[in-house]
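> sequence unknown, structure follows:
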């Protein structure tokens, strides 16, 4: 496992990490959470991603039951604040909810602090200046080590940096954007100035496009697959123009490249992401130990992605932002 610096910080983060979205509390019980986390840790994963909104907090509670088995200094743990409940101040990234949401997350995770805390989405009802002040407070009071954003636009992140500089506040370290072979506009184009100017780190999510890049949908949508269970995910992918017959055909062609490399389609898709020097880590998910093992092998496939292989992949994808 390779360990990368998270942005300009001194934090070393595993190039492949493990997240709980859609699995902890929805598919996995305590024992399976323990088994999959242990398998990821044994492969060198040190970053475990979570959020207050995942399974309405149950995801954090399940992870918290397992984290105490490990030495805290060996782990990087995150939470994301935005969706904390139904009250008028339980949603968003106001200073009040950032503090109270983080307190509640720490209780569920059974931790004194998280390493990373994110604004899970931009909040149109809260000035960015207030959010920066709130995040600065969390870090200076030992509730988190670093803060970042998730699915923010580059202009919003730029404003956060400028406010932090002007007010002598702690600036964001990382962004958590969706990034995969079919969703790449932000990482491959829009964020490039932020990488160059601020050294922004990235902890990317949805590397397999909800399973599309595993090849499992090449012949239709199987029963019990993610798209059959979570209609909102399928709707999101359709709205993004990701779940299309054209892209499925591209996956069929990419699968042939994967076979030539003695890899699965999923491993090829993950290796393609961690090959990008602007990706600090890619967050993987799994519903079984076997899936964790398969995903982790992508770190070995990365070295097989020569310039020629990358050119073949790009010729099939034909979607590289100009």
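Ah, there it is. Since the model is a prediction, treat every value here as computed from it, not as a measurement. Numbering: from 1, shown residues only.
> when you work out contacts or count neighbours from here on, use the C-alpha atoms and nothing else.
Noted.
> for the closest residue to residue 218 other than its chain neighbours, which three-state class applies?
In this structure, residue 218 finds its nearest non-sequential neighbour in residue 248, 5.8 Å apart by CA to CA, 6 or more residues apart in numbering. Put simply, residue 248 is helix when judged by DSSP: H, G, I helix; E, B strand; the rest coil.
> do I have it right that residue 248 meets residue 212?
Yes: between residue 248 and residue 212 a contact is recorded at 7.3 Å, counting by CA atoms under 8 Å.
> out of these two, which sits in the more crowded spot?
residue 212 (24 against 20; other CA atoms under 10 Å).
> residues touching the more buried one, list them.
243, 248, 251 (CA atoms under 8 Å, 6 or more residues apart in numbering).
> and residue 76, what is it in contact with?
13, 46-48, 114-116.
> and with 7 Å instead?
46-48, 115 (CA atoms under 7 Å, 6 or more residues apart in numbering).
> residues touching the residue lying closest to residue 27 once chain neighbours are set aside, list them.
Distances taken as CA to CA, 6+ apart place residue 287 nearest to residue 27, at 6.7 Å, with adjacent residues excluded. Residue 287 is in contact with 23, 27-28, counting by CA under 7 Å, 6+ apart.
> reformat these as a markdown table; add secondary structure and distance to residue 315.
Compiled in a markdown table, the contacts of residue 287 are given as follows (DSSP: H, G, I helix; E, B strand; the rest coil; distance: CA to CA, whole Å):
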| residue | secondary structure | distance to residue 315 |
| --- | --- | --- |
| 23 | coil | 34 |
| 27 | coil | 37 |
| 28 | strand | 38 |
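> buried subset of these, written for ChimeraX?
Selection of buried members from the contacts of residue 287 for ChimeraX, criterion 16 or more other CA atoms under 10 Å:
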select :23,28
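> out of the contacts of residue 287, who's nearest residue 156?
Of all the contacts of residue 287, residue 23 has the smallest distance to residue 156: 30.2 Å, by CA to CA.
> tell me the secondary structure for the closest residue to residue 1 other than its chain neighbours?
Residue nearest to residue 1 in three dimensions, not counting chain neighbours: residue 44, with 5.6 Å by CA to CA, 6+ apart. Put simply, residue 44 is coil when judged by three-state DSSP.
> try this one side by side with the last:
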């Protein structure tokens, strides 16, 4: 496994991050400990959780593992998030100072640490002025409660506005963004990736396997069954399966991934993860395994480097489908070409 800078910070993290959303829900504590053991043994040093995962239980499990493994804990970069409701009150949600000051202290307690390495705003909050959030985060850095901060599920203009406000006020800058990103979902390349590249912000993609689709778990027009996320919840499974199943693009991408995997004697999951890891601005790819077998397979992506031709072919078949304007040939790009050519 290789290591990369955590966005524009000086911290270094492994290119594969262990996500812990399954801890306390789909993975009990014993299984969660096993997953963290396997991840640490493979050289991983980056754990990602959130207060809302299993209503705080995920953070508690991570905290107990860190306490039981002091040597590994000293090397781990621990990330968590705040934003979503942890109570029933009107102020138990959002990224206001009122909510975050309590959410951060609660996360520190559940994790059993004196400082959180990366504290992320789990989503944009239209009710709270972003200046209020940034001022709180800067204060938290100054107080030593967090080392760095980042965002999750922000849009391009959210990121750019926050970056420039932080710079103008001499506040600590954001270092990361955690978005959904995979071969099936690439729309962030239109605005969000350019905003992150412009600011030096590192991407931490979640759902890099598209909910299991890119691992080759599903078959065209076959109802999901068995030990898969969609198969274990038939009603929700069919609701989520139908739209993606009906798109020819889905199966073209899955087939292309499988072809590369066969040629490289790898699994489809490893190829899909390696593609994401190779994309511009990506710092670390978040693995969402539920079992030791899944994690072992996913960790194999850490030693898989795709060739430029393989990346190009997968990128071409999965190119995001966008309308002609404003990103297409009849939009801004065409106008630039006319200007360059002398109108």
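Sure thing, it's come through. What you are looking at is a predicted structure, and each value in this text was computed from that prediction instead of being measured.
> what about the second structure, which of the contacts of residue 212 of the first structure hold up?
Among the contacts of residue 212 of the first structure, the ones still in contact in the second structure (both residues aligned by TM-score structural alignment, their matches' CA atoms under 8 Å) are residue 251.
> what residue of the second structure takes the place of the residue nearest to residue 27 of the first structure?
Counting by TM-score structural alignment, residue 287 of the first structure corresponds to residue 290 in the second structure.
> could you do residue 87 of the first structure as well?
That one, residue 87 of the first structure, aligns with residue 89 by TM-score structural alignment.
> element containing its match?
Counting by DSSP states H and E, there is no helix or strand that carries residue 89 of the second structure.
> follow-up on the earlier one: Produce a ChimeraX select command limited to the buried residues of the contacts of residue 76 of the first structure.
Selection of buried members from the contacts of residue 76 of the first structure for ChimeraX, criterion 16+ other CA under 10 Å:
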select :46,47,48,115
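> among the contacts of residue 76 of the first structure, which one sits closest to residue 62 of the first structure?
Taking the contacts of residue 76 of the first structure together and measuring to residue 62 of the first structure by CA to CA, the closest member is residue 48, at 12.3 Å.
> now the strands for the first structure?
Remark: strands assigned in the first structure by DSSP state E are 3-5, 12-14, 16-19, 47-49, 76-81, 114-119, 144-150, 174-176, 201-204, 281-284.
> out of the ones you listed, the one nearest residue 102 of the first structure is which?
strand 76-81 (7.0 Å).
> now the closest one: buried residues?
Using 16+ other CA under 10 Å as the test for burial, strand 76-81 of the first structure gives 76-81.
> over to stretch 111-121 of the first structure?
111, 113-121.
> tell me how far residue 15 of the second structure lies from residue 312 of the second structure.
21 Å (CA to CA, to the nearest Å).
> neighbour count: these two, which is higher?
Neighbour count, other CA under 10 Å: between residue 15 of the second structure and residue 312, residue 15 has more, with 25 against 13.
> what's the more buried one aligned with over in the first structure?
Using TM-score structural alignment, residue 15 of the second structure pairs with residue 15 in the first structure.
> how much space between the closest residue to that match other than its chain neighbours and residue 2 of the first structure?
Residue nearest to residue 15 of the first structure in three dimensions, not counting chain neighbours: residue 281, with 4.2 Å by CA to CA, 6+ apart. Distance from residue 281 of the first structure to residue 2 of the first structure, counting by CA to CA: 10 Å.
> who touches both of the two?
14-15.
> correct me, but residue 138 of the second structure touches residue 170?
No: contact criterion CA atoms under 7 Å: residue 138 of the second structure and residue 170 do not qualify, at 9.2 Å.
> the two - which one has more neighbours?
residue 138 (21 against 10).
> now which residue in the first structure aligns to the more buried one?
In the first structure, residue 138 of the second structure lands on residue 136 (TM-score structural alignment).
> how about the contacts made by that match?
Counted by CA under 7 Å, 6+ apart, residue 136 of the first structure has contacts 169-170.
> show me where the stretch 1-150 of the second structure has its helices.
29-41, 57-68, 70-73, 97-111, 130-142 (DSSP state H, counting those that start in this stretch).
> ok, which of those helices comes nearest residue 306 of the second structure?
Here helix 29-41 is closest among those (CA to CA), at 22.0 Å.
> the closest one: how far from the chain's middle?
20 Å (CA atoms, centre = their mean, to the nearest Å).
> tilt between it and helix 57-68?
60 degrees (axes from the mean of the first three to the mean of the last three CA atoms, to 10 degrees).
> please list the outside residues in contact with helix 29-41 of the second structure.
Under CA under 7 Å, 6+ apart, the answer for helix 29-41 of the second structure is 23, 61, 65, 292.
> post-alignment, that helix versus the first structure, mean distance?
Helix 29-41 of the second structure differs from its equivalent in the first structure by a mean of 0.8 Å after superposition (mean CA distance after the TM-score superposition for the first structure).
> flag every buried residue along that helix.
Neighbour-count burial for helix 29-41 of the second structure [16+ other CA under 10 Å]: 29, 31-40.
> pull the most distant pair out of those.
29 and 40 (16.4 Å).
> one step back: what about the second structure, which of the contacts of residue 287 of the first structure hold up?
Shared contacts between this structure and the second structure among these (both residues aligned by TM-score structural alignment, their matches' CA atoms under 7 Å) comprise 23, 27-28.
> which one of the residues you listed is nearest residue 202 of the first structure?
Using CA to CA, these come closest to residue 202 of the first structure at residue 23, 22.0 Å.
> and the closest one, how far from residue 201 of the first structure?
25 Å.
> which one in the second structure is aligned with residue 263 of the first structure?
In the second structure, residue 263 of the first structure lands on residue 266 (TM-score structural alignment).
> quick check, residue 284 of the second structure in contact with residue 14.
Yes: here residue 284 of the second structure reaches residue 14: they are 6.5 Å apart, a contact under CA under 7 Å.
> tell me which of the two has more neighbours.
residue 284 (28 against 23).
> show me what contacts the more buried one?
14-17, 203-204, 277.
> residue 171 of the second structure versus residue 291 of the second structure, what's the distance?
41 Å.
> neighbour count winner among these two?
It is residue 171, of residue 291 of the second structure and residue 171, that has more neighbours when counted by other CA under 10 Å, with 19 against 15.
> what's that one aligned with over in the first structure?
Using TM-score structural alignment, residue 171 of the second structure lines up with residue 169 in the first structure.
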